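>>> Show me the folded form of this:
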Amino acid sequence: MSATETGEITVTNKNKAVEQLDMAALEKYLSAVLPEFRGPIRAEKFAGGQSNPTFKLETGAGTFVLRRQPPGKLLKSAHAVDREFRVMRALKDSTVPVPDVLHLCEDPQVIGSMFYLMEYCEGRIFWDAALPELDNTQRTAFYEEMNRVLAALHSVDIDAAGLSDYGRAGNYFERQFQRWEGQYRASELATIPAMDHLIAWLGNNLPADDGRVALVHGDYRLDNIVFHPTESRAIAVLDWELSTLGHPFADLAYQCMQLRMPANSGNISGLMGVDRAALGIPSEQEYVARYCERMGISAIDNWAFYLAFSFFRLAAIIQGVAKRAQDGNASSSSAAKLGAFVDPLAKLALDVIEKES
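Below is the predicted model:
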């Protein structure tokens, strides 16, 4: 395994279908569908991307990013790179920053799975939620920018963006609970009592539908945002695989849930035990209040449920990654280790339920 200064890696392991690309086939295909394209291609796989393998392509026509489904048998509705392509294309002229998407290949015969090509956005991605690279004023500005972009996303006119059929409206949490419980059971490798307890509580405490419908990202967090090289401005929100029409509080709770986690929870950085005020980072209460101000609402009810559901869904996603690792088609070489985080996540959710519901 070799790593570059930008955190990209080129990996060779037993599952070459996940880690490598058929360069000859890819170059031939892109030359045919993109008139401006020129080879040769040099590809490096990004270190992130537990779900869909993602590659930086350096070519004679410039630098691009290729994101593909992993090869092999996939769970139903998972790894929806075609949905990622569609939503980013729809948001191109909106106030939500996204990369310019160039081409979607739905034919799995070309390189072994569906993929799309998008522009490479030169900027900064931060992996540590405490933002140690920045000073207090900058940290405040970056969290304010994340809050602004999230509110902008939830304010997108769905009909005007051509996304009115991008998901089902209404009963979002009921449908999501059923989906992720099914995904979890389909990838369950061993009985985890805390997950069973959490699933039972969520099923018995689903909130009534309040009519709120928005475009939701599904995995909105710090390291899925590319920031300007020198400014606090976001230039691209990445990883739209889980996006749909849903309840906006799901995105907000998901981000706040992750900030409640330990500093290193399976490639996810949290702020558990961190003195946020000393770092210039808003408290959860302040962050939620700022979001409510932007969205024109006074408060959020059922906050404990939204947080607990976020822990559950993340645990279900991680369990799916661990199952793919066992099956030999996970995107990351560290995927097998993630299964150990399912039980702690479920216990964190149960702690939220005990203290805040």
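>>> C-alpha only now, for contacts and for neighbours.
Fine.
>>> the strands in the stretch 1-150 of the chain, which residues?
Secondary structure of the stretch 1-150 of the chain (DSSP state E, counting those that start in this stretch): strands at 2-3, 8-10, 42-46, 54-59, 62-68, 101-105, 115-119.
>>> Just send the ones you listed back as JSON lines, with distance to K28 and mean neighbour count too.
Formatted as JSON lines, the strands of the stretch 1-150 of the chain follow (distance: least, CA to CA, whole Å; neighbours: other CA atoms under 10 Å):
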{"stretch": "strand 2-3", "distance to K28": "27", "mean neighbour count": "12"}
{"stretch": "strand 8-10", "distance to K28": "22", "mean neighbour count": "17"}
{"stretch": "strand 42-46", "distance to K28": "14", "mean neighbour count": "21"}
{"stretch": "strand 54-59", "distance to K28": "13", "mean neighbour count": "21"}
{"stretch": "strand 62-68", "distance to K28": "15", "mean neighbour count": "20"}
{"stretch": "strand 101-105", "distance to K28": "13", "mean neighbour count": "18"}
{"stretch": "strand 115-119", "distance to K28": "14", "mean neighbour count": "21"}
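>>> Let's have these in a markdown table, adding distance to E284.
Formatted as a markdown table, these follow (distance: least, CA to CA, whole Å):
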| stretch | distance to E284 |
| --- | --- |
| strand 2-3 | 35 |
| strand 8-10 | 32 |
| strand 42-46 | 31 |
| strand 54-59 | 32 |
| strand 62-68 | 33 |
| strand 101-105 | 34 |
| strand 115-119 | 34 |
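>>> Let's compare: structure for the following, please.
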Amino acid sequence: MSALDDTANSGLAEPSDAHRLDEGALARWMAANVEGFRGPLNVSKFKGGQSNPTYRLQSADGVYVLRRKPPGPLVAGAHAVDREARVQRALSQVGFPVARIYGYCADTSVIGSEFYVMQLVEGRIFWDATFPGVSREERPSYFNAMCDVIAQLHSVDPTSIGLGDYGKPGSYFERQISRWSRQYQEDPQAGRDANMDRLVSELPGRIPAGDEASIVHGDFRCDNLIFHPSEPRVIAVLDWELSTLGHPLADFAYHAIMYRMPPHIVAGLAGADLAALNIPREAEYIDRYCRATGREAIADWQFYVAFNFFRLAAIMHGIAGRALRRTASSTQAIERGKSFPELAKLAIRALENLT
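Prediction:
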């Protein structure tokens, strides 16, 4: 069994009453379903995870991670931990870096919701996109590793690993814009924003021609990756809740908006001195992805940027709503929800640069 480094473990806390697990029931389930498990269990909760609460399980035989649906009323189709477990199991078949899945439980009577248990991977998580603690000389290799892994994901044939039905292969932008627009409009309690209203109105008419489909992660960021303890190599991609079959350029652009993302929202590089840090420029990063996936270039790049800031704004709007209803799983949810207007403004800025 393996364990995360001190950086990750420092983000642990005692679960609140709302997120406390029945450790006895969970231990009985694991004894019946996880080979080699030996109790008793000691459970602590990772501080992150605004959506699906994530726990560290210390047992007599080692350490595990548990991901569950959050308590309280949920948006239909959201928090699909069964899909998270399924996609990671499938990708492991082709050597893609994911944590090993030990078991999935659909029986909500065990801990009060669906959940799955997976390997706790040994390595490093970087919460800051400038990769502090990495030498200036090595820093480009870490960015290359991130880029190469998302390119690898988009090169996997879904059908070949049993994921041909993992989503609807086509009209991804139309469906996504409709989904997030509806979620935004159906939750007025979380607030309204003029820029977001404009995006809801204008984005559908700016979708580029043509279509593609691949497995997409949906939340590919440096802080959702575990790197090798000492090498610039990704050894596990985490947090697959938003994964589906979708447009690879939507997925890659979401990752690449780190260059424009204010670091106080999520791991971002806006305002950073890239030359001093020896971080590849946005254009260089896009070029590496294109070479890895056999593309000459990415037309309409600003649309993909605008779409992703819009999508993230809608997600943060949803977090704000859950925080108001006290169903969000993170104590940081209220602060995250406040970033919604700023993200909508960034989306408008990209849309206005689209020729």
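>>> Give me the residues contacting stretch 282-300 of the first structure.
For stretch 282-300 of the first structure, contacts defined as CA atoms under 8 Å, 6 or more residues apart in numbering pick out T140, Y143, N147, R148, A151, S155, L252, C256, R276, A277.
>>> Please enumerate the strands of the stretch 201-350 of the first structure.
Shown for the stretch 201-350 of the first structure, the strands assigned by DSSP E, counting those that start in this stretch span residues 214-216, 225-227, 234-237, 244-246.
>>> Could you point out which of those strands sits nearest R83 of the first structure?
Of all the strands of the stretch 201-350 of the first structure, it is strand 244-246 that lies closest to R83 of the first structure, at 8.7 Å by CA to CA.
>>> in stretch 187-205 of the first structure, what's buried?
S187, E188, A194, M195, L198, I199, W201, L202 (16 or more other CA atoms under 10 Å).
>>> dump the residue contacts of the residue mapped onto A344 of the second structure from the first structure.
Aligned counterpart of A344 of the second structure in the first structure: A346 (TM-score structural alignment). Residues in contact with A346 of the first structure, defined by CA under 8 Å, 6+ apart, are A194, M195, L198, F311, F312, A315.
>>> among the strands of the stretch 1-150 of the first structure, which is nearest M261 of the first structure?
Of the strands of the stretch 1-150 of the first structure, nearest to M261 of the first structure by CA to CA is strand 42-46, at 24.1 Å.
>>> once aligned to the second structure, how far is the closest one on average?
Compared with the second structure after the fit, strand 42-46 of the first structure shows a mean deviation of 1.0 Å (mean CA distance after the TM-score superposition for the first structure).
>>> returning to that earlier point: any chance of the strands of the stretch 201-350 of the first structure in TSV, plus mean neighbour count and distance to A130 of the first structure?
Formatted as TSV, the strands of the stretch 201-350 of the first structure follow (neighbours: other CA atoms under 10 Å; distance: least, CA to CA, whole Å):
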stretch	mean neighbour count	distance to A130 of the first structure
strand 214-216	22	25
strand 225-227	24	15
strand 234-237	21	17
strand 244-246	24	29
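>>> Switch those over to JSON lines; also include distance to S31 of the first structure.
Shown next, in JSON lines, are the strands of the stretch 201-350 of the first structure (distance: least, CA to CA, whole Å):
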{"stretch": "strand 214-216", "distance to S31 of the first structure": "34"}
{"stretch": "strand 225-227", "distance to S31 of the first structure": "28"}
{"stretch": "strand 234-237", "distance to S31 of the first structure": "26"}
{"stretch": "strand 244-246", "distance to S31 of the first structure": "32"}
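>>> what residue of the second structure matches up with S164 of the first structure?
So S164 of the first structure corresponds to G164, using TM-score structural alignment.
>>> For PyMOL, write the select line for the buried members of the contacts of stretch 282-300 of the first structure.
Burial among the contacts of stretch 282-300 of the first structure is assessed by 16+ other CA under 10 Å; the matching PyMOL selection reads:
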select buried, resi 140+143+147+148+151+155+252+256+276
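>>> Go through the contacts of stretch 282-300 of the first structure and say which is closest to F227 of the first structure.
Using CA to CA, the contacts of stretch 282-300 of the first structure come closest to F227 of the first structure at Y143, 11.6 Å.
>>> against the first structure, where does the lengthiest helix in the second structure fall?
When the second structure is parsed with DSSP state H, its longest helix is helix 301-324. Using TM-score structural alignment, helix 301-324 of the second structure lines up with residues 303-326 of the first structure.
>>> Report the distance from that stretch to the chain centre.
The chain centre lies 12 Å from the centre of stretch 303-326 of the first structure; the measure is CA atoms, centre = their mean, to the nearest Å.
>>> With stretch 34-45 of the second structure instead?
Worked out by CA atoms, centre = their mean, stretch 34-45 of the second structure lies 26 Å from the chain centre.
>>> quick one: contacts of that stretch?
So stretch 34-45 of the second structure is contacted by 12-15, 21, 23-24, 27, 30-31, 53-61, 102-103 (CA under 8 Å, 6+ apart).
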